[in-house]
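Trainee: This is a predicted model, with the sequence first.
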Amino acid sequence: MHSKFVEDKVLFLLQEALSEDVKNVGSNDDLINLGLDSIKSVSLIVALESTFDITFEDGELLFENFSSINKIVEIVTGKLVPAT
């Protein structure tokens, strides 16, 4: 799946989770500064799993994996790449 498509979906889901406009957020900005707390993180993770039909393993559910747009796109894209 094209990373631009993934990034656009991640931005949409992040905006929903934060109830904030994220179009001016940098790809590496720390999302905790935008109000991404543990409750909103869970909401975002559930939305990512549902939207992309993926499952995060317990060991992946670390805040640092979801602390920036780039990190979220990276982990989601990694889940979408077919295993060889």
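Mentor: Nice, I can see it.
Trainee: all contacts plus neighbour counts: C-alpha atoms, from now on.
Mentor: OK.
Trainee: Start and end of stretch 26-40, how far apart?
Mentor: 19 Å (Cα to Cα, to the nearest Å).
Trainee: Pasting the second one now:
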Amino acid sequence: MNQTAMEAVIIEHVKQILPQQIEIEPTTKLLETGIDSMSFIRLVVLLEEAFNIVIEDEEILLENFTSVETIRNLIQKCLDSKQ
């Protein structure tokens, strides 16, 4: 899956958990969108299911979830480690 397709899937899942519908770009700062801790955990589960990966507990850090780009990088790292 290329980066653009991966970002589209991530954006779709981010929009599912947000309290209001806003435009999400790859560089949107997700902490400024109103995402709360329960939504954050829900996002992790949705992404694990969508990409058939396991995001290890030590990888669940704010720095890995600041934007769609940082999430994409984390998912790519998880996918690469599966191979």
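Mentor: Sure thing, it's come through. Here the structure is a predicted model, which means the values were calculated and not measured.
Trainee: So after superposing, what's the score?
Mentor: Overlay of the two chains. TM-score (TM-score structural alignment, normalised by the length of the second structure): 0.85; 83 aligned residues with a Cα RMSD of 1.8 Å.
Trainee: tally of neighbours for Ile72 of the first structure?
Mentor: Other residues lying near Ile72 of the first structure total 22 when counted by other Cα atoms under 10 Å.
Trainee: How much space separates it from Val10 of the first structure?
Mentor: For Ile72 of the first structure, the distance to Val10 of the first structure under the criterion Cα to Cα works out to 7 Å.
Trainee: Tell me which residue is most central in the first structure.
Mentor: Ranked by distance to the mean C-alpha position of the first structure (Cα atoms, centre = their mean), the top residue is Ile72 at 3.7 Å.
Trainee: what do we get in the second structure for that one?
Mentor: The alignment partner of Ile72 of the first structure in the second structure, by TM-score structural alignment, is Ile71.
Trainee: Quick check, that match in contact with Leu61.
Mentor: No: in this structure, Ile71 of the second structure is not within contact of Leu61 by Cα atoms under 8 Å, at 10.4 Å.
Trainee: any common contacting residues for these two?
Mentor: None of the residues lies in contact with both Ile71 of the second structure and Leu61 under the rule Cα atoms under 8 Å, 6 or more residues apart in numbering.
Trainee: Would you mind listing the residues in contact with Ile32 of the first structure?
Mentor: Applying Cα under 8 Å, 6+ apart to Ile32 of the first structure gives the contacts Ser67.
Trainee: All set, thanks.
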